[in-house]
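Chemist: this is a predicted model, with the sequence first.
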Amino acid sequence: MTEFVLVAGAWLGASAWDEVVPALRAAGHGAHPVTLTGVGEKRGLPVGRQTHVADIVDEVERLDLREVVLVGHSYSGIPVGQAADRIGDRLARVVFVDACVPADGESFVSTWWQGPAALEAEIAGNGGFWAPLPAPDFEGQGLTDEQIARIVTDSTPHPGAALSDPAVLSGPLGRLAATYVKCLLDGPEPTDDVTALLTEARWELVTMDTGHWPMYSQPHELVRILTEAAART
């Protein structure tokens, strides 16, 4: 049995996986959605260095999970990639769902596509938090109005301290067994850093014909991809 530990991206907590978890469990797997400190039902809790990495590692160790597939979506690929580096032989595979990947010494903010200053200013102007997206920003991502409403309802401001936290890796990420899921409505090609990792023997690319939030737009297809990835460990 595979134990899936599921971590959604910025603004979102465990509820993002509400349509994924039952299907994984029905297939005989463990499914453990994680809410990172400072978002969702953990809104208001303090966030410091490596807090989100610790959230993930602590969940794996608290439940004494083995044969773990860590799943990181969007921003959460950064703490998930670091957690994968730390849970040792408990790890079976990492699945990055349209996600950022960590680079030692770099943060989500430092690699922001519009430049770090733009995101730093946005966070500073919102009291140290990254404000959730409004509903119109989800258009063109393969979501129904109902699904957009769910994401907006599920979202809470994301602590800027986590976004600016530099990643700490003990070795190259390419040594891990990993699946990268590219959601094509969010861009046809992976970023350059992911493209480089996909040349590694233990990395594979899978595509989905949907947008950046497949746990909402195509949960059953995502479950299929996750279970097939786990079978390759």
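Modeler: It's in. Residues are numbered from 1 along each chain as shown.

Chemist: C-alpha only now, for contacts and for neighbours.
Modeler: Fine.

Chemist: sec struct for residue 70, please.
Modeler: What DSSP: H, G, I helix; E, B strand; the rest coil gives for residue 70 is strand.

Chemist: give the contact list for the residue lying closest to residue 57 once chain neighbours are set aside.
Modeler: Distances taken as Cα to Cα, 6 or more residues apart in numbering place residue 83 nearest to residue 57, at 5.7 Å, with adjacent residues excluded. Applying Cα atoms under 8 Å, 6 or more residues apart in numbering to residue 83 gives the contacts 53, 54, 56, 57.

Chemist: doesn't residue 36 make contact with residue 55?
Modeler: Yes - if you go by Cα atoms under 8 Å, residue 55 and residue 36 touch, sitting 6.2 Å apart.

Chemist: who has more neighbours, the two?
Modeler: residue 36 (30 against 18; other Cα atoms under 10 Å).

Chemist: against residue 208, how distant is that one?
Modeler: According to Cα to Cα, to the nearest Å, residue 36 and residue 208 sit 25 Å apart.

Chemist: what's the distance between residue 8 and residue 219?
Modeler: According to Cα to Cα, residue 8 stands 13 Å off from residue 219.

Chemist: so residue 94 touches residue 177, yeah?
Modeler: Yes - contact criterion Cα under 8 Å: residue 94 and residue 177 qualify, at 6.4 Å.

Chemist: neighbour count for the two, which is higher?
Modeler: Shown here are residue 94 and residue 177; by other Cα under 10 Å, residue 94 has more neighbours (28 against 21).

Chemist: contacting residues around the more buried one?
Modeler: When contacts are counted by Cα under 8 Å, 6+ apart, residue 94 touches 69, 70, 71, 72, 80, 81, 84, 176, 177, 178, 179.

Chemist: so which of the contacts of residue 83 are in helices?
Modeler: Among the contacts of residue 83, the members falling in helices (DSSP state H) are 53, 54, 56, 57.

Chemist: okay, now the one to match up with it:
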Amino acid sequence: MTEFVLVAGAWLGSWAWDDMVPTLREAGHGAHPVTLSGLADKQGVPARLRTHVQDIVDEVERHDLRDVALVGHSYAGIPTGQAAEQLGDRLTRVVFVDSNVPVDGESFVSAWPDGRAMVEASIADNGGFWAPLTAADCAGQGLTDDQIARFLAGATPHPGATLTDTAVLTRPLSDLPATYIKCLLDGDEPGKDVAELLTSDRWRLVTMETGHWPIGCSPSRELAEILLEAAQSI
């Protein structure tokens, strides 16, 4: 039995995993969706990047979870990767879903050489928060109108400090047992940082013919099957 700790990306909360949780539990595994501080039902809670790392660690320790697979989607790959190295022998695998990965001394916006100014401007214009996407921003990602509407209805402004704070790693991320899932509608190849990590014999690449948000929408069954396969390989 694997205990999946599920962390959605920017603007999202634990609700984003609602369609997937039953599938994982029906297969005999634990499923623990996390809402990060400052988002969704935790709006108003002050948050820095270290807060989000601690949110994930606290979820594992509060439930005394063992055989843990941390799953981080999009932005959440950054706090998830940092939390993973704090879990010791509780951790069995990290799964990065079309995500950023933490780089020691670098931030989420560091990986946006062209878009950094856009993100920082949004944070400055929205009281310290990154404004949620619009329907137009979701185009080309394989989502139906209903799925986009659900995304937009649940999205909340994202705490800006978590995007500009720098990651802290105590050992190479390549040492972690990891699966990286690349969603091909969001680009054919992983970014440079991920490509370097994939040269490690502890990292595995899986691709999906879907957009950047395979959670909480029609491809979620395929993503669940990939997670279940990862559990079998642990």
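Modeler: Structure received. The structure displayed is predicted, hence computed values, not measured ones.

Chemist: quick one on the thing from earlier: ok, so of the ones in helices among the contacts of residue 83 of the first structure, who is nearest residue 161 of the first structure?
Modeler: Each of those was scored against residue 161 of the first structure by Cα to Cα, and residue 53 proved nearest at 12.8 Å.

Chemist: excluding chain neighbours, what is closest to that closest one?
Modeler: Of all residues not flanking residue 53 of the first structure in the chain, residue 79 sits nearest, at 4.8 Å (Cα to Cα, 6+ apart).

Chemist: does residue 41 of the first structure really touch residue 15, like I thought?
Modeler: No - at 9.5 Å, residue 41 of the first structure does not count as touching residue 15 under the criterion of Cα under 8 Å.

Chemist: so between the two, which is more surrounded?
Modeler: More neighbours surround residue 15 than the other of residue 41 of the first structure and residue 15, with 19 against 16 (other Cα under 10 Å).

Chemist: what sits against the more buried one?
Modeler: Contacts of residue 15 of the first structure were listed using Cα under 8 Å, 6+ apart, and they are 33, 154.

Chemist: how is it assigned, secondary-structure-wise?
Modeler: helix.

Chemist: distance check, it against residue 9 of the first structure.
Modeler: 12 Å.

Chemist: shared neighbours of these two, which are they?
Modeler: Among the neighbours of residue 15 of the first structure, none is also in contact with residue 9 (Cα under 8 Å, 6+ apart).

Chemist: which residue ranges form the helices in the second structure?
Modeler: Ranges of helices in the second structure, per DSSP H, are 21-26, 49-62, 77-84, 116-125, 145-154, 161-164, 192-197, 220-233.

Chemist: which of the ones you listed sits most buried?
Modeler: Most buried of these, by mean neighbour count (mean count of other Cα atoms under 10 Å): helix 77-84, with a mean of 26.

Chemist: which residues in the first structure does it match up with?
Modeler: On the basis of TM-score structural alignment, helix 77-84 of the second structure is assigned to residues 77-84 in the first structure.

Chemist: that stretch vs the second structure - mean distance after superposition?
Modeler: Aligned to the second structure and superposed, stretch 77-84 of the first structure gives a mean residue distance of 0.2 Å (mean Cα distance after the TM-score superposition for the first structure).

Chemist: residue 99 of the second structure is in contact with residue 80, isn't it?
Modeler: No - between residue 99 of the second structure and residue 80 there is no contact under Cα under 8 Å: 10.1 Å.

Chemist: which residues do these two both contact?
Modeler: residue 72.

Chemist: picking that back up, out of the ones in helices among the contacts of residue 83 of the first structure, who's nearest residue 196 of the first structure?
Modeler: Using Cα to Cα, residue 53 comes nearest to residue 196 of the first structure of these, at 23.6 Å.

Chemist: so who does residue 168 of the first structure touch?
Modeler: Listed by Cα under 8 Å, 6+ apart, the contact set of residue 168 of the first structure reads 82, 103, 104, 105.

Chemist: so the third one touches residue 173, yeah?
Modeler: What that stands for is residue 104 of the first structure. No - judged on Cα under 8 Å, residue 104 of the first structure makes no contact with residue 173 at a distance of 9.4 Å.

Chemist: more neighbours: which of those two?
Modeler: Shown here are residue 104 of the first structure and residue 173; by other Cα under 10 Å, residue 173 has more neighbours (20 against 14).

Chemist: was I right to think that one contacts residue 81?
Modeler: Yes - using Cα under 8 Å, residue 173 of the first structure is in contact with residue 81, at 7.5 Å.

Chemist: most centrally placed residue in the second structure?
Modeler: The centroid of the second structure falls nearest to residue 73 when counting by Cα atoms, centre = their mean (2.2 Å).
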